[in-house]
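Novice: My questions are about this predicted structure, shown below with the sequence.
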Amino acid sequence: MIKHIPNFITALNILCGSVAILFAVSGNLIVAAVFAFLGIFFDFFDGLAARLLNAQSEVGLQLDSLADVITSGLVPGIIMFQLMNLAFVGEMQTLTDVFSGKGWNVGVTNYLPLIGLLIVVASAYRLAKFNVDTRQTTGFIGLPTPANTLLILSLPLIMEYQFSELAESLVLNKWVLIGLTLVSCILLNAEIPLFALKFKTWDFKSNAVRYVFIALCIALLVLLKFLAIPIIILLYIVLSLIWKETD
């Protein structure tokens, strides 16, 4: 019974990701972000539970990656698609709208938001590589999909809760969104060593980068709220490069 607990937590991740997709497709990006956050929460704790209960399994590993394709692949891809719809077309659309007669009349601009779905492809490829890459047992090579998802999720949350003219000019700028999509796809699969928030022990010396990162994250979130998330992702990459820690 105990060995199934991590897989049950992973199943909750899949469920939350699926609900997030439904809300994202319907244009409710805030509720979609909430369910995606819940999915990422369960994604963190399924691995932790597996280690604490000594219940790691090959099935659990594959199930976890499949869950990440949904919550940390499809969800950010669809959210980016909808943000690009706002930037290019001025309103959110379903795929039916994109390929409707109206879409043909608008022209190529109506189809450019589909670029956002490249995040889905890049995320799936990154997860496939992770499953066969023996270098990523204690650290990561390339940006983890949940981290990239948090970056994308922050955009509609900033627009909703910390709106400003500057935020609107950046978040709904078509070229910024295209650039962010391409950069995230590259970072997901780049040969960049990044540390993981996995604690083998709790002493400060061997976990200095983790404790420093967590402390800075808390401070930034308190001060900047959702605006802190893009900064935190950049901080994560910078600290990883400084510490050069993969084990």
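Specialist: Received the coordinates, thanks.
Novice: going forward, measure contacts between C-alpha atoms and count neighbours the same way
Specialist: Noted.
Novice: Farthest from the middle of the protein: give me that residue.
Specialist: Going by C-alpha atoms, centre = their mean, the residue of the chain most distant from its centre is residue 105, 33.8 Å out.
Novice: And residue 151, how close does it get to residue 233?
Specialist: Relative to residue 233, residue 151 is positioned 7 Å away (C-alpha to C-alpha, to the nearest Å).
Novice: and these two? which has more neighbours close in?
Specialist: Legend: neighbour count by other C-alpha atoms under 10 Å for residue 151 and residue 233, higher for residue 151 (22 against 16).
Novice: ok, that one to residue 235 distance?
Specialist: Separation of residue 151 from residue 235 (C-alpha to C-alpha): 12 Å.
Novice: for comparison:
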Amino acid sequence: MRRPLPRKPRGLPLRAVAPNAITALALCSGLTGIRFAISGNFEIAVLMIVIAAVLDGLDGRIARLLQGESRFGAELDSLADVISFGVSPALIMYLWSLKDLPRLGWLCSLVLAVFCALRLARFNAQIDETEQPHKSAGFLTGVPAPAGAGLAMLPLFFWVWTGEAVFRSPLLVAPWVALVAVLMISSIATYSWGSLKLRRHVRFEALAVVVLVGAAIISAPWHTVSLLAAAYFLSVPFSMRSYSRIKRLRAAPVPSAAGPVAPATTTDDP
């Protein structure tokens, strides 16, 4: 009796090509940011990272829309995020400011890139875990990679539209970059946009806010991006407090429907 021939592994389905192509474009955009930073054009370098963040937000949604999720796409997305939001911002900040502190500045850049990789490795390792308290409550664990890249480059944002040399000081930039790196691998709860649900009576107001933010980005991009990054950083304590409240509610005992149970009484034998 002839044995059946082993089935050849199936290739990447056609519906998964589009989201993976967008992920590849995000990777190209992040790497191009390094090229502009080397030439000293830091504004365009930051713009490349912002474009990579926009593309990173689109690839997952397009994959779900086309039902093109795949393990290959998840791994490619993580690798692209490490480069676009870890390696590229680290090199941009080093070439912009941290090179004036060769040893400490390079150390902070390394920490930002490596901690971003560790964060994404932890995320991939926890994908199949059923017990994820932060995710089940609608929160993320630590600062996500795109937001971490934006926070790390916040001094650069301020420097572009203010021209103040203090924002370029490595004595300010080095501890800030190190702090953002620690926030990326921390276990604190941060807000997740994917789990944000609006009430019916505020949907119109939310649409108006989105329009205002879009108009502000077009008219004053650096001011708006700076304020958005600063607002996200200031929201971290509130997200921690919100998760702590949810955690306390989960840990509180649920009252029985039959009411409190009276304690058992015992009688001594005469």
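Specialist: Perfect, thanks for sending it. Values in this document were obtained by computation on a predicted structure and should not be read as measured data.
Novice: hang on, the earlier thing: what's the helix or strand where the residue farthest from the centre of structure 1 lies aligned against in structure 2?
Specialist: Element membership for residue 105 of structure 1 (DSSP states H and E) is helix 101-106. Per TM-score structural alignment, helix 101-106 of structure 1 has no counterpart in structure 2.
Novice: which residue ranges form the helices in structure 1?
Specialist: Counting by DSSP state H, one finds helices in structure 1 at the ranges 5-26, 29-52, 58-69, 75-88, 95-98, 101-106, 118-132, 145-161, 165-171, 174-189, 208-224, 228-243.
Novice: Let me know which of those is tucked in deepest.
Specialist: Burial among the helices of structure 1, expressed as mean neighbours by mean count of other C-alpha atoms under 10 Å, is greatest for helix 75-88, which shows a mean of 27.
Novice: tilt between that one and helix 5-26?
Specialist: 10 degrees (axes from the mean of the first three to the mean of the last three C-alpha atoms, to 10 degrees).
Novice: tell me how far helix 75-88 of structure 1 is from the chain's mean position?
Specialist: How far helix 75-88 of structure 1 lies from its chain's middle: 14 Å, per C-alpha atoms, centre = their mean, to the nearest Å.
Novice: same check, this time on stretch 61-69 of structure 2
Specialist: Here stretch 61-69 of structure 2 is found 20 Å from its chain centre; the criterion is C-alpha atoms, centre = their mean.
Novice: How about residues contacting it?
Specialist: Outside stretch 61-69 of structure 2, the residues that touch it by C-alpha atoms under 8 Å, 6 or more residues apart in numbering are 13, 15-19, 60.
Novice: how about these in TSV, adding distance to residue 249 of structure 2?
Specialist: Formatted as TSV, the contacts of stretch 61-69 of structure 2 follow (distance: C-alpha to C-alpha, whole Å):
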residue	distance to residue 249 of structure 2
13	44
15	42
16	41
17	43
18	42
19	39
60	32
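Novice: how near is the spatially most central residue of structure 1 to residue 73 of structure 1?
Specialist: Central residue of structure 1 (C-alpha atoms, centre = their mean): residue 149, 1.3 Å from the mean position. Distance from residue 149 of structure 1 to residue 73 of structure 1, counting by C-alpha to C-alpha: 7 Å.
Novice: Residue 151 of structure 2 against residue 229, yeah?
Specialist: Yes - with contacts defined as C-alpha atoms under 8 Å, residue 151 of structure 2 counts as touching residue 229 at a distance of 5.9 Å.
Novice: just to revisit the earlier point, what sits against the residue nearest to the centre of structure 1?
Specialist: Contacts of residue 149 of structure 1 by C-alpha under 8 Å, 6+ apart are 72-73, 75-76.
Novice: do that again at 6 Å, thanks
Specialist: Neighbouring residues of residue 149 of structure 1 by C-alpha atoms under 6 Å, 6 or more residues apart in numbering: 72, 76.
Novice: From residue 204 of structure 1, how far off is it?
Specialist: From residue 149 of structure 1 across to residue 204 of structure 1, the span is 29 Å (C-alpha to C-alpha).
Novice: Likewise for residue 27 of structure 1?
Specialist: Relative to residue 204 of structure 1, and taking C-alpha to C-alpha, residue 27 of structure 1 is found at 44 Å.
Novice: Counting neighbours, go ahead and name the busier of those two.
Specialist: Taking other C-alpha under 10 Å, residue 27 of structure 1 and residue 204 do not tie; residue 27 has more neighbours (19 against 11).
Novice: Tell me the spacing between residue 87 of structure 1 and residue 176 of structure 1.
Specialist: According to C-alpha to C-alpha, residue 87 of structure 1 stands 10 Å off from residue 176 of structure 1.
Novice: typo on my end, residue 190 of structure 1
Specialist: Taking C-alpha to C-alpha, one finds residue 190 of structure 1 at 20 Å from residue 176 of structure 1.
Novice: for residue 139 of structure 1, same thing?
Specialist: Distance from residue 139 of structure 1 to residue 176 of structure 1, by C-alpha to C-alpha: 30 Å.
Novice: thinking again about what came up before, if I line the two up, what does the residue nearest to the centre of structure 1 land on in structure 2?
Specialist: The alignment partner of residue 149 of structure 1 in structure 2, by TM-score structural alignment, is residue 149.
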